[in-house]
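Engineer: curious how this folds, go ahead:
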Amino acid sequence: MTDQLDAPVPVTDPGFVLHFRDNREPAIDAGLYRVRAEQTLPGVDTGDYLAPVEETFEVRAPQFALADDQVHAVNPAPGTHADHSTTLAHLTLANPLLPWMRRLDEPGRADAAPAEPWLALLVFAEGELPADPRADAVTVPRTAEELLTDAEGVRHPRIAPSQIEGDPTAPCRTVDIPGDVFATVVPRTEELRHLLHVRDVTTDTGLRGEQLAEGAYAVVVSSRLPDRTVQARYAAHLVALEGCRSILADADAGRLTHEVTVRLAALHSWSFTSDPAPGGGFAGRVRHFLFDSTGQERDLLLRLPPPPAGDGSEARASALARLESGRVPLPYRLETGEDTYAWYRGPFTAEPALKLPDTPESGWTSAAQLMVYERAWGLFDAGWGAAWTLGRALALADADFAATLSAWHAKARARAAAMAQRLTAPGLGTRASSRDAAFHARAMGPRPFGGLLEELAADGTAAR
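Structural biologist: Predicted coordinates:
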């Protein structure tokens, strides 16, 4: 394996570490193998003393079909309509070894260059494939046996019958490509290895709470950009090039014409539309969402619509002010059991939040401390209390934070128990030791253990 870039790539998420590598060749290619072992004893063996031993084994890998779960992701996304004129279509495989598990070579040849892949991602525009004029990623179902059967004017992979993995009558998806189109779209043979790489995604082992998609992936990149001048639909096909070295050589030399059809297995296919016109794609849709046809900004604040006109009472004015600030009245049950209403302001309200009150020395220990009671109207404002509860829930949902907090509580309990035992032991009844105990109790936390020790020191328990 060669490393194009072995140093970690910095990313915005500190839990991700990426390594990009040129390739990841397997120890042995996919295929059928025969191992023969012979042993001779000089001066004793007459040729039949020790019989040769022969074993056959098979290294398996997808050949003419690929399960959907082997494709980790594709880009552009299937069916999207946006400006993709600067995007090279690419596909991510879950198996990082797959692109190098087979060879371009045909039967009887063994001159494959190291790290030469057998997969390519080809992108076709509307009208380029006779069987798929609208570029809907249409494929033709055939069996592997039919794919490899000779036909007039058709070039297909040259694979020995003994190298067909599994049932030769198993179905697969195929695509027929005019020779001149294939020669234009397919990468040159020496370019294939530059259009694939391996991406190793690892995570910081210290972040036990993160659920990240770590692993190794192979990425296959196409060599064609969509047209940047007109709207067009494109079909992307991940094709198998095993046994296609002579076809690629003719494509490199320009010997493929329109009269020739290149028939390949399509392992994965999808389609998308590239629209370079202003207003197309995601950015255009967001702009349309934010502004109307006259260019006026839409009122998109998440708030209740204003109530119909009424009297100009102070109560109405106060309620309108709260509605305009993004607050909503929600049912609220008091701790004493009564049902009433409370004002609530969510975290995504498009309005600056009010300044928090001064934090007490001991901090906020419950949501009830942050509930605001409006005496004039007899209602609570639950916004700060709900935010405190949400923050606590998010913090405890982090496994690392929860584990650290649990360990801190356990340590505090152990220290509190040890301090209490020392305070009740004989010989610790001096005034200085009482003050020291109270000081350590306050610094030790968390409550109620610190408060318990302060009480023990204050009421004379430490003097006993």
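
Engineer: rest of the way, CA atoms for contacts and neighbours
Structural biologist: Fine.

Engineer: mind listing the helices for this structure?
Structural biologist: Along the chain, counting by DSSP state H, helices occupy 144-147, 179-185, 245-253, 281-290, 314-324, 383-397, 399-424, 431-444, 449-458.

Engineer: do you know which of the ones you listed lies nearest residue 108?
Structural biologist: In this view, those are compared for proximity to residue 108 by Cα to Cα, and helix 245-253 is the closest at 12.3 Å.

Engineer: neighbouring contacts of that closest one?
Structural biologist: Here helix 245-253 makes contact (Cα atoms under 8 Å, 6 or more residues apart in numbering) with 104-106, 155, 182-183, 186, 188-189, 256.

Engineer: 6 Å - rerun?
Structural biologist: The contact list for helix 245-253, computed with Cα atoms under 6 Å, 6 or more residues apart in numbering, reads 104-105, 183, 188.

Engineer: any idea how far it is from the chain center?
Structural biologist: 37 Å (Cα atoms, centre = their mean, to the nearest Å).

Engineer: sequence B follows; please return its structure for comparison with A:
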Amino acid sequence: MRLLEDKERMIAFIQHDIPGLEDGNFQLKISQVITDDGGDKVSDETLTAAYAFAVTGDRFALSQPGQTIYSVYPAENATGRYGSVLPHVVFNKTSFPWTRTPLQEKSKRVVLKAGVDTDEDVPVWLTVLVLDEQELGGDQNIKIVAVRDLFPPSVVKESSLGDHYSYFYQLKDREVRPETMLEPGIMLTDSIQVLDIDTGLFRTLAPSVEDLKLMGHVRKVSLQDKATMPGISDVGTSEGRFSIVFGNRLPAEERKNYAFLVSLEGLEEFLPGQENFTLDTGNKLRLAVLKSWSFYTTGDNAQFVDRVNRLNGGEETTEAEVNEDLLLMTSFGLSVPEESMKEVRGALERGYVPLNHDLRSGRENDIFTVDKTVSWCRGPLVPYRVERNLKLPAASADYLLRFDPSTGMLDVSYASAWMLGRQLALQDKEFATRLFNWNTNREKAMRRQVERFELNERLELSPETELNDLLKNTIMSLKLRKKYDEEK
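Structural biologist: Predicted coordinates for the structure are as follows:
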């Protein structure tokens, strides 16, 4: 097996990926002044034109969650020692955390000129709020509502917001059409998930604007020797770029925790450090939830070997220990009848299972037949140390079939692993393309070698004769012969 080089183990942390324009509505104004050769205006009237356009993007909900979010950590419904981990969300789109802003004043926002980057810290518009069951206050604070329920009732009569706060709190007691506050593609009747949280608790738990500048980044990682990821590692590239947004609070120990990816767009005044804005602590703040999940922090190790040990009721291991007894005495194993053969009992206890096996087709009297049998098969996780005496590489799966003389059955474990590995490899477009090119070039080289051998045989040449020199001499002789015949 080839060891990865340092550059193939690469991971790079990038400050941010700021888009050229944030999501929202924009207006482009163009003016033109006509002058003569002397620079004097031909007309006092300035020609102007205005064009309205919008940069659309997810705002209160994710239109395609599976394509936007790559993963969350801790995983949904996971159980383990997560008390020292900041929950976070990984996005496939690198600029997503910076497509909007929590800031209100446009003068504070970073606007990039074309082709110009910046080292200035830019706050993300998302954060991960982590609450335990007591802080959440029950499922009644997690609701499915419509976009109109984010507006004050003075703007949208049907709104259920009441006297609470939300993203359009500044529109209270103002006459404005709610549609003008939304971007194209977002309707007042669209369903969204929201979290109603006490304003005092939110200001205690929420990150400040300065915190939000440090709570998101981009990672560039190597995809070498990684599992195939649809749309990421199967597009012919060896590098992957992801953006990450994480929370600012560690999960509570020994209890169930809830994580909410919420939008902080335009909520600068609600964040810590904004004492000039007085909050009514008797009201709640309604936040749009783009992703929610829960997990359990038990205080137990979350490592794989610790989970296997707990299946056996064993004790946790330390870094200096090696657990050599991982026999799975659990209900997951196959039951073995008392009257079964010793060899069969031993195979089942070692992790093998009998499976139906269709052998390669045979031909008898011009009729193709399929022989059937039962063979042993196991997975890579076994409760004992395996001695690897394989001769690799193997030309086909048949080279890896093993015969068990004690039971008279075939062991197809390595053969099935070979087939599975080949199928997984061919799913990778980059690998499949390189393999096709390698096979094509090898076939061309073999064909050239055969043609050279036949020419040497027919022309009675030695193997050391260079065909290029021979062809040059032959062509020169034919030209001289032609010239001689013409002069004659």
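
Engineer: TM-score of the superposition?
Structural biologist: Overlay of the two chains. TM-score (TM-score structural alignment, normalised by the length of structure 1): 0.67; 400 aligned residues with a Cα RMSD of 4.9 Å.

Engineer: most neighbours among the contacts of helix 245-253 of structure 1, which one?
Structural biologist: Tallying neighbours with other Cα atoms under 10 Å puts residue 104 at the head of these, with 28 neighbours.

Engineer: who touches that residue in this structure?
Structural biologist: Going by Cα under 6 Å, 6+ apart, residue 104 of structure 1 touches 118, 242-245.

Engineer: do that again at 8 Å, thanks
Structural biologist: Residue 104 of structure 1 touches 112, 116-118, 241-245, counting by Cα under 8 Å, 6+ apart.

Engineer: before we move on, the earlier item: need the helices of structure 1 in CSV with distance to residue 40 of structure 1, can you?
Structural biologist: Listed next are the helices of structure 1 as CSV, based on distance: least, Cα to Cα, whole Å:
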stretch, distance to residue 40 of structure 1
helix 144-147, 43
helix 179-185, 54
helix 245-253, 41
helix 281-290, 73
helix 314-324, 96
helix 383-397, 68
helix 399-424, 63
helix 431-444, 80
helix 449-458, 82
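
Engineer: right, so of those, which gets closest to residue 377 of structure 1?
Structural biologist: Closest approach to residue 377 of structure 1 among the helices of structure 1 (Cα to Cα): helix 314-324, 7.9 Å.

Engineer: buried ones in that closest one, by neighbour count?
Structural biologist: For helix 314-324 of structure 1, burial by neighbour count (16 or more other Cα atoms under 10 Å) applies to 319, 322-324.

Engineer: repeat for stretch 212-219 of structure 2
Structural biologist: Neighbour counts over stretch 212-219 of structure 2 (16+ other Cα under 10 Å) mark 212-219 as buried.

Engineer: will you turn the contacts of helix 245-253 of structure 1 into JSON lines that also has distance to residue 36 of structure 1?
Structural biologist: Listed next are those as JSON lines, based on distance: Cα to Cα, whole Å:
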{"residue": "104", "distance to residue 36 of structure 1": "26"}
{"residue": "105", "distance to residue 36 of structure 1": "24"}
{"residue": "183", "distance to residue 36 of structure 1": "42"}
{"residue": "188", "distance to residue 36 of structure 1": "38"}
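
Engineer: which one of those is nearest residue 272 of structure 1?
Structural biologist: For the contacts of helix 245-253 of structure 1, the residue nearest residue 272 of structure 1 by Cα to Cα is residue 183; the value is 22.4 Å.

Engineer: ok, the alignment partner in structure 2 of the closest one to residue 270 of structure 2 distance?
Structural biologist: Counting by TM-score structural alignment, residue 183 of structure 1 lines up with residue 203 in structure 2. Residue 203 of structure 2 sits at a distance of 7 Å from residue 270 of structure 2 (criterion: Cα to Cα, to the nearest Å).
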